[in-house]
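> give the three-dimensional model of this entry:
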Amino acid sequence: MLTILTGSQFGDEGKGKVVDVLAPSYDIIARFQGGDNAGHTVKVGGRTFKLHTIPSGVLYDVRLLIGPGVVMNPRVLLEEFSQLEEGGVVVDGNKLGIDAKTSIIMPYHIVMDELAETRRRERIGTTKRGIAYAYMDKVSREEVQFADIVDKERLRRKLETILPAKRAYLEAMGADDEQLERAFDTEWLFEAGERLSCHITDVSREVNVALSQGKRVLAEGAQGTHLDIIHGTQKYVTSSSTIAGSACASLGVGPTMVDEVVGIVKAYITRVGEGPLPTEQHGDVGEHMQQVGGEYGTTTGRLRRCGWFDVPLLRKSIALNGYTSLVLTKLDVLGGLDPIKICTSYELDGTTLDYPPELTSDLARCTPVYEELEGWDEDISGARSFEELPSAARRYVERLEELLGVPIPIISTGPGREQTIQR
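Got it, this is the predicted structure:
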């Protein structure tokens, strides 16, 4: 059985917690795209693990895979190993496999990213982790792959070929001496490759063999649907395809093998960085969502922009991903707000739209049309069944199901693993 799980908004929907909840039902959890620009937070037993590369099911006895559609910074991965080891979790070659073709985020990618963002007249809001430039090298066939760094002689030959052109490029971008020094600090890669060599694998082969044996595989995406490089709110997007179809291409498994597609959706909406957010709230409501929801980016620490639930954007997410079910997170954050609003459509140039316009510039001009529902004051973080929720909270969930036409069988009422309602 193959399940694909993606974020349905702009990322930060709570995928880390949801994967942690679902993990016991799966044999393999495979990350299929993105880099360490995405952060997944898992809270268990008073401990908080902030993961950027390792799939979120790391706390369970499951096989973890990083697919060739991912771009990986070995230094960040090794830092995650150390964080987990401090918590008593050892990640060895039996626990984690990394595809031989996974692209490596090199130091020069990070410096290029920094320089490019600084020079832009209109900022994108990149995390400056080198993600875009690593993907550019994949497309131009000038990448360093995981198979390269686990073989010292192979890595030396690759660097001798690549580095002169990268130096010329950085000098043309105006890199100073300090930036050039950081960009070409590559000696640590040899030791990192040696430490990580036990993790090399063929992810496509592993996944297909597991499925043929009747095992259960969960494909875990990073970021969110509307940050997709093709279908997102360009140019304010990430550098990979974040939608469900990307899982098949990136992991190397046929689409006929997919059984379920699960979308993670926050009970409101948030966005980090630039780009349109039609329902954004700047007053007391937005501040409530930020403070109560702890809306700070896992990777950057930046304050997230917050707004009411946006149904038109979710309709597009459902079309792009083909969701069979949704998981609703952070329902508890809406407690204390009355009324609670749901954006059911947009007004644009005198026309009512129930689906987002194609152009990002048009989306930025849309005015949300709201439906109001009764709020609740009760603390729902301790609710363990749907029936324990206040009637207004239940009605909110049911109304979303009516508007979206997709069931919501799982509801999160807090950051802890146990704060989950399964209907």
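
> could you use CA atoms for every contact and neighbour count after this?
Fine.

> and the helices in the stretch 301-423 of the chain?
311-321, 360-363, 391-404 (DSSP state H, counting those that start in this stretch).

> of those, which stretch is the most buried?
Ranked by mean neighbour count, these are led by helix 311-321 with a mean of 20 (mean count of other Cα atoms under 10 Å).

> where does residue 148 sit: helix, strand or coil?
Assigned with DSSP: H, G, I helix; E, B strand; the rest coil, residue 148 falls in the helix class.

> coming back round to it: adding distance to residue 419, write the helices of the stretch 301-423 of the chain out as JSON lines.
Listed next are those as JSON lines, based on distance: least, Cα to Cα, whole Å:
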{"stretch": "helix 311-321", "distance to residue 419": "24"}
{"stretch": "helix 360-363", "distance to residue 419": "35"}
{"stretch": "helix 391-404", "distance to residue 419": "15"}
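
> residues in contact with residue 70?
For residue 70, the contacting residues are 31-35, 102-103, 250, by Cα atoms under 8 Å, 6 or more residues apart in numbering.

> top of those by number of neighbours, please.
residue 32 (31 neighbours; other Cα atoms under 10 Å).

> my guess is that one meets residue 69, correct?
Yes: between residue 32 and residue 69 there is a contact at 5.6 Å, judged by Cα atoms under 8 Å.

> name the residues contacting each of these two.
With Cα under 8 Å, 6+ apart as the test, residue 32 and residue 69 both reach 250-251.

> any idea how many residues pack against residue 196?
Neighbour tally, residue 196, other Cα under 10 Å: 20.

> what is the burial count for the closest residue in space to it that isn't next to it in sequence?
Excluding the flanking residues, the one nearest residue 196 by Cα to Cα, 6 or more residues apart in numbering is residue 150, at 7.0 Å. Using other Cα under 10 Å, residue 150 has 23 other residues around it.

> verify the stated contact: residue 150 with residue 194.
Yes: contact criterion Cα under 8 Å: residue 150 and residue 194 qualify, at 5.7 Å.

> between the two ends of stretch 91-98, how far is it?
End-to-end distance for stretch 91-98: 12 Å, by Cα to Cα, to the nearest Å.

> most distant residue from the centre of this protein?
residue 350 (35.2 Å; Cα atoms, centre = their mean).

> now show me the structure for the sequence below, then we'll compare the two:
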Amino acid sequence: MSNVTIVGTQWGDEGKGKIVDWLSEKADLVVRFQGGNNAGHTIQIKDKIYKLSLLPSGIVRKKISVIGNGVVLDPWALKEEIASVKKKGIKVDPKILYIAENTTLVLPFYKDIDSLNESLRGKNIIGTTKRGIGPAYEDKVGRRCIRLCDLKNKKKLRIKVQSLVEYHNPRFKYHNKKLLSTKDIYNSLVKISNFINQYSYPVWKLINESMKKNKKILFEGAQGSLLDIDFGTHPFVTSSNTLSGQIYSGTGLGNSSNYVLGITKAYTTRVGSGPFPTELKNSIGEFLGKQGNEFGTVTNRKRRCGWFDAVLVNQTKILNGLNSLAITKLDVLDKLENIKICSGYRINKKIINYFPADEHSQSLIKPIYISLPGWKSSTVGIKRWDKLPAKAKKYLKTIEKLTNCKITVISTSPERNGTILLESPF
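Below you'll find the model as predicted:
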């Protein structure tokens, strides 16, 4: 398969960065297709750790890296991120990094709107990163956003900024917030344009021309399927579509067959508010968080932890059209005496095998568990299936059976080489 799409099957933080980095060795292009710098990937190479929020993970392997139009881009954050990776010896220039010219920009005042929106929710906060991602998508859908290509014409840029300010200022005034200045926003955009314009490109052409040349393309998703604006745990979701189908509208990819690899932890985590059927508010949950170092890449917020939820992963398998699963952080479970997997839900007296859309039904869910014995031995760094403990194999086979999806990749450590490959997606 010449195209592979990587998506998270849970609420993000599944370990996509490591798997994308590992697979990008065989790819010619690595493409981001949604989200912004509200989610991050952590890549560990020997003693160096790279934390990426906007740059595609392929950048650390010197692969052509593309930011698609489905991404909302904070150019100031990108500038800082590029400077950070350059300090660690990574080359970034217009020959390796391409940004869709029709990408929507995240403007500084969007963070103020994000914070205002959260404060107005009171006890019903969503738990956003307050990076301005939601407001950027709102202005995109409202057809008033500033796009990367707008920076090329200063006269028209000023007009668009003026229109944007006139739209937002009444709300700032109503809430007694500092009013926006057309001059300040315009000047900041003109200044950053000297940096960002060099990467602007019609990436849809690059992607489709690469396909014609049979280049191998790796599409890199951010966040997770359960945060999808339509199919996630609404309203505790992100502002973009995180499913595999987003690669088409988020990059300009034409009709093409893709191998879709779903990344999932051997257990479940979630950052921020929202339903979480298998959450463990006990010593086991604390153990998983400590062993897995479960803190957000972007916000450093503590992640909530729980047992593997096969109902949710099976649902995201269907929504994404997954070909297979990659299991990460198996080693986190090494010391547990018993391990549980959620195989179904009970709502009152009814048993269901899917996650309902409405919040009331979600609040009534009681997980149905099957219990498996732990393997009580180290799996860290194992590179072959036959070297895994028998009980670890049984655990993985049970996940395959309950999710109706085969496992082709198993990650046993943060390092690139701590990976078992059962079947290559490429």
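
> send over the TM-score of the superposed chains.
The TM-score (TM-score structural alignment, normalised by the length of structure 1) is 0.96; 420 aligned residues with a Cα RMSD of 1.6 Å.

> thinking again about what came up before, just the ones of the contacts of residue 70 of structure 1 in strands?
Among the contacts of residue 70 of structure 1, the residues falling in strands (DSSP state E) are 31, 103.

> list just the nearest of the contacts of residue 70 of structure 1 to residue 236 of structure 1.
residue 34 (15.1 Å; Cα to Cα).

> to which residue of structure 2 is that closest one aligned?
Alignment note (TM-score structural alignment): residue 34 of structure 1 maps to residue 35 of structure 2.

> gap between the residue nearest to that match when sequence neighbours are not counted and residue 301 of structure 2?
With Cα to Cα, 6+ apart as the criterion, residue 35 of structure 2 has its nearest non-adjacent residue at 4.9 Å, and that residue is residue 71. Distance of residue 71 of structure 2 to residue 301 of structure 2, given as Cα to Cα: 23 Å.

> can you check residue 311 of structure 2 too?
Distance from residue 311 of structure 2 to residue 301 of structure 2, by Cα to Cα: 26 Å.

> follow-up on the earlier one: contacts only, for the residue nearest to residue 196 of structure 1.
190, 193-194, 196-197.

> biggest helix in structure 1, by residue count?
helix 152-173 (DSSP state H).

> so which bits of whichever helix or strand comes after that one are buried?
Next helix or strand after helix 152-173 of structure 1 toward the C-terminus (DSSP states H and E): helix 177-183. Neighbour counts over helix 177-183 of structure 1 (16 or more other Cα atoms under 10 Å) mark 179-180, 183 as buried.

> now render these as TSV, adding distance to residue 338 of structure 1.
Shown next, in TSV, are the buried residues of helix 177-183 of structure 1 (distance: Cα to Cα, whole Å):
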residue	distance to residue 338 of structure 1
179	51
180	54
183	52
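
> quick one: which of those residues is nearest residue 172 of structure 1?
residue 180 (11.6 Å).

> so that closest one makes contact with residue 169?
No: with contact defined as Cα under 8 Å, residue 180 of structure 1 does not count as touching residue 169 (10.7 Å).

> joint contacts of those two?
With Cα under 8 Å, 6+ apart as the test, residue 180 of structure 1 and residue 169 reach no residue in common.

> which residues in the stretch 51-200 of structure 1 form strands?
63-66, 71-72, 96-99, 103-104, 200-201 (DSSP state E, counting those that start in this stretch).

> so of those, which one's packed in deepest?
strand 71-72 comes out most buried of the strands of the stretch 51-200 of structure 1 by mean count of other Cα under 10 Å, with a mean of 30.

> that one vs structure 2, average offset?
Following superposition, strand 71-72 of structure 1 is found to deviate from structure 2 by 0.4 Å on average (mean Cα distance after the TM-score superposition for structure 1).

> which elements pack onto that strand?
Using 3 or more Cα pairs under 8 Å, 6 or more residues apart in numbering; DSSP states H and E, the elements in contact with strand 71-72 of structure 1 are strand 103-104, helix 131-139.

> compare those and report which one is nearest to residue 18 of structure 1.
That would be helix 131-139 among those, by Cα to Cα, at 24.7 Å.

> quick one: closest of the helices of the stretch 301-423 of structure 1 to residue 341 of structure 1.
For these, proximity to residue 341 of structure 1 was assessed by Cα to Cα; helix 391-404 is nearest, at 9.6 Å.

> list the contacts of that closest one.
Contacts for helix 391-404 of structure 1 (Cα under 8 Å, 6+ apart): 311, 314-315, 331, 344, 373-376, 386-387, 407-408.

> list only buried entries from these.
The neighbour-count test (16+ other Cα under 10 Å) marks 311, 314-315, 331, 344, 373, 375-376, 386, 407-408 as buried among the contacts of helix 391-404 of structure 1.

> let's have these in TSV, adding distance to residue 154 of structure 1.
Converted to TSV, those look like this (distance: Cα to Cα, whole Å):
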residue	distance to residue 154 of structure 1
311	50
314	46
315	47
331	51
344	55
373	62
375	61
376	61
386	57
407	50
408	49
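
> thinking again about what came up before, among the helices and strands packed on strand 71-72 of structure 1, which is the most enclosed?
strand 103-104 comes out most buried of these by mean count of other Cα under 10 Å, with a mean of 26.

> what's it packed up against?
strand 71-72, helix 131-139.

> that older thread, and which of the contacts of residue 150 of structure 1 is nearest to residue 48 of structure 1?
Nearest member of these to residue 48 of structure 1, counting by Cα to Cα, is residue 196, at 24.4 Å.

> which residue ranges form the helices in the stretch 1-150 of structure 1?
15-22, 74-86, 107-119, 131-139, 146-149.

> looking at these, which is nearest to residue 274 of structure 1?
helix 107-119 (12.3 Å).

> have a look at how far, on average, that closest one is from structure 2.
Counting by mean Cα distance after the TM-score superposition for structure 1, helix 107-119 of structure 1 comes out at 0.8 Å.
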